[in-house]
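Asker: Predicted model follows, preceded by the sequence.
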Amino acid sequence: MAEFDFEDIKRRMDGAIASLKSDLAGLRTGRASPNLLDPITVDAYGSAMPINQVANISVPEPRLVTVSVWDKQMVGKVERAIRESNLGLNPVTDGTTLRIPLPELNEQRRKELVKVAHQYGEQAKVAVRHVRRDGMDLLKKLEKDGDISQDDSRQMSDRVQKMTDESVSEIDKTLSAKESEIMQV
C-alpha cells in the first residue's frame, strides 16, 4: 500500500487548534494577562516586531499590565502601537515603563469580544477543512494512480473525515469555554 501519512494530517489539524488557543488567549476577559498584548507589533528598527521582542510584559495586579521597554527610544513607538491596536487600551507612560490599566468590560464590549472569538474559531475550522481537502485529494490521486484500492481509499477517507470531525468538535468546545469566560461578570 502506498504512503499516506495520517500523523501529518493529525499534526496539521492540531496546529490549527493550537493557533486558535493562542489567538483566544490574547482576548481580554476582564483579567489581565501578558498574552493580551501578543497580537501587537511595533515598528522597531525598520521592521514590524512582536511587542514581546522589544519589551518585558508583566501582570503585577489583576487589572494592570506593565510593559517595560528595553530601549528608551522605543517607548513612544510601543505606546502608539498599543493605542492603535483596537484592544481598547490606554497606556500611561512612566519613564521606560508603560502601565496599562484594564477597564471593566461592559456588556457591549463583551459581545464584541465573543464575535472576535467566533471569527478566530471560523478561521481554525477553515484551516482544518483545508487539511482535510489536501488529504482527500491525495487519496483520490493515489486511487487514480492505482497505488491503493477503492475500498482502501474509502476507509482512509472515512478516517480523515473522522479526524476532521474530532478537530471541529474540539474547536467548538474551546470556543464555548472562551465565550462563557468572556461573558462571566
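Answerer: Sure thing, it's come through.

Asker: going forward, measure contacts between C-alpha atoms and count neighbours the same way
Answerer: Will do.

Asker: Quick one: list the elements packing against the helix ranked longest in the chain.
Answerer: Ranked by number of residues, the top helix in the chain under DSSP state H is helix 107-144. Here helix 107-144 touches helix 6-25, helix 150-183, going by 3 or more C-alpha pairs under 8 Å, 6 or more residues apart in numbering; DSSP states H and E.

Asker: Now the residue nearest the centre of the chain: closest residue in space that isn't a chain neighbour?
Answerer: Nearest to the mean C-alpha position of the chain, by C-alpha atoms, centre = their mean, lies Asp23 at 2.1 Å. Counting by C-alpha to C-alpha, 6 or more residues apart in numbering, Tyr120 is the residue found nearest to Asp23 once chain neighbours are left out, at 7.0 Å.

Asker: In addition, the following structure is provided for comparison:
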Amino acid sequence: MINDIQKTAEDKMQKSLDVLRDNLAKVRTGRAHAGLLDQVEVEYYGSPVPVSQVANVTLIDARTIGVKPFESKMAGAIEKAIRDSNLGLNPASMGDLIRVPMPMLTEERRRDLIKVVRSEAEDGRVAIRNVRRDANNDFKRLLKDKDITEDDARRGEENIQKTTDKYIGEVDKLLAHKEEDLMAI
C-alpha cells in the first residue's frame, strides 16, 4: 500500500515535470527550433491541424526555420497561420519553401519572457506540491483506518517529502537553464 502511494506520487510528479518541460519549450528564445511551430494550427479541409501535419518543418540554420508544405496550395494558409500566431514571426515564401527567420529579442521582451517562464515554473512547483499533499492525505486516511502504523505513515511522508524536494530541484534546474537561454545574446 505504502509503496503504491509512493510510486503513484512519483509518476504524477514526473508527469508534472514533463508538462513543464513542454511548456518551457514553447517559450521562444533567440534560437530557432522546429518545435516552436507545434502550437500553430492551420485550416486544412475545414479543420484546424498543427503545421507539422501539413508540412515538413526543418531548421535551415541556427536562426531560420524552413517549412515545406506537402501540398503546394497550402503555402499561403501556412504562412498566414504563422504570421497570425502570437509568436512575433514574419514568414517569407521562396517558391515552395516558407522561410521563418527568428528576429533578435529586445531586452524588454527577454524580461517579459523570463516572467512567463518563472510563472510556468511556479505552476510546476504547485502541481508537484499538490501531488505531495494528496499522497500525505492517503497516508493519513490509511492511518485513520488502522491499515498502517504511525511509524509507517511518518516514514511514507518523509519519503514523499524527499521525492518532492528532488522534483522541485529539477524544476529549479529547468528554470535556471531556460533563463540562461533567454538572456544569452
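Answerer: Received it, and whenever you're ready, just let me know what you need. Every value quoted in this text rests on a predicted model; they were computed, and no experiment measured them.

Asker: Is it possible to get the helices and strands packed on helix 107-144 of the first structure out as JSON lines so that each row also shows distance to Asp134 of the first structure?
Answerer: Listed next are these as JSON lines, based on distance: least, C-alpha to C-alpha, whole Å:
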{"stretch": "helix 6-25", "distance to Asp134 of the first structure": "9"}
{"stretch": "helix 150-183", "distance to Asp134 of the first structure": "10"}
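
Asker: Select, out of the ones you listed, the one closest to Ala55 of the first structure.
Answerer: Of all these, the one in closest proximity to Ala55 of the first structure, counting by C-alpha to C-alpha, is helix 6-25 (19.0 Å).

Asker: before we move on, the earlier item: list just the one of the helices and strands packed on helix 107-144 of the first structure that sits closest to Arg109 of the first structure.
Answerer: For those, proximity to Arg109 of the first structure was assessed by C-alpha to C-alpha; helix 150-183 is nearest, at 9.7 Å.

Asker: tell me the angle that closest one makes with helix 6-25.
Answerer: 10 degrees (axes from the mean of the first three to the mean of the last three C-alpha atoms, to 10 degrees).

Asker: what residue of the second structure matches up with Ala48 of the first structure?
Answerer: Structural alignment (TM-score structural alignment) places Ala48 of the first structure against Pro48 in the second structure.

Asker: Quick check: the aligned residue in the second structure for Met156 of the first structure vs Met104 of the second structure, distance?
Answerer: In the second structure, the residue matched to Met156 of the first structure (TM-score structural alignment) is Gly156. In this view, Gly156 of the second structure and Met104 of the second structure are 49 Å apart by C-alpha to C-alpha, to the nearest Å.

Asker: For those two, indicate the residue with more neighbours.
Answerer: More crowded of Gly156 of the second structure and Met104, by other C-alpha atoms under 10 Å: Gly156, with 19 against 13.
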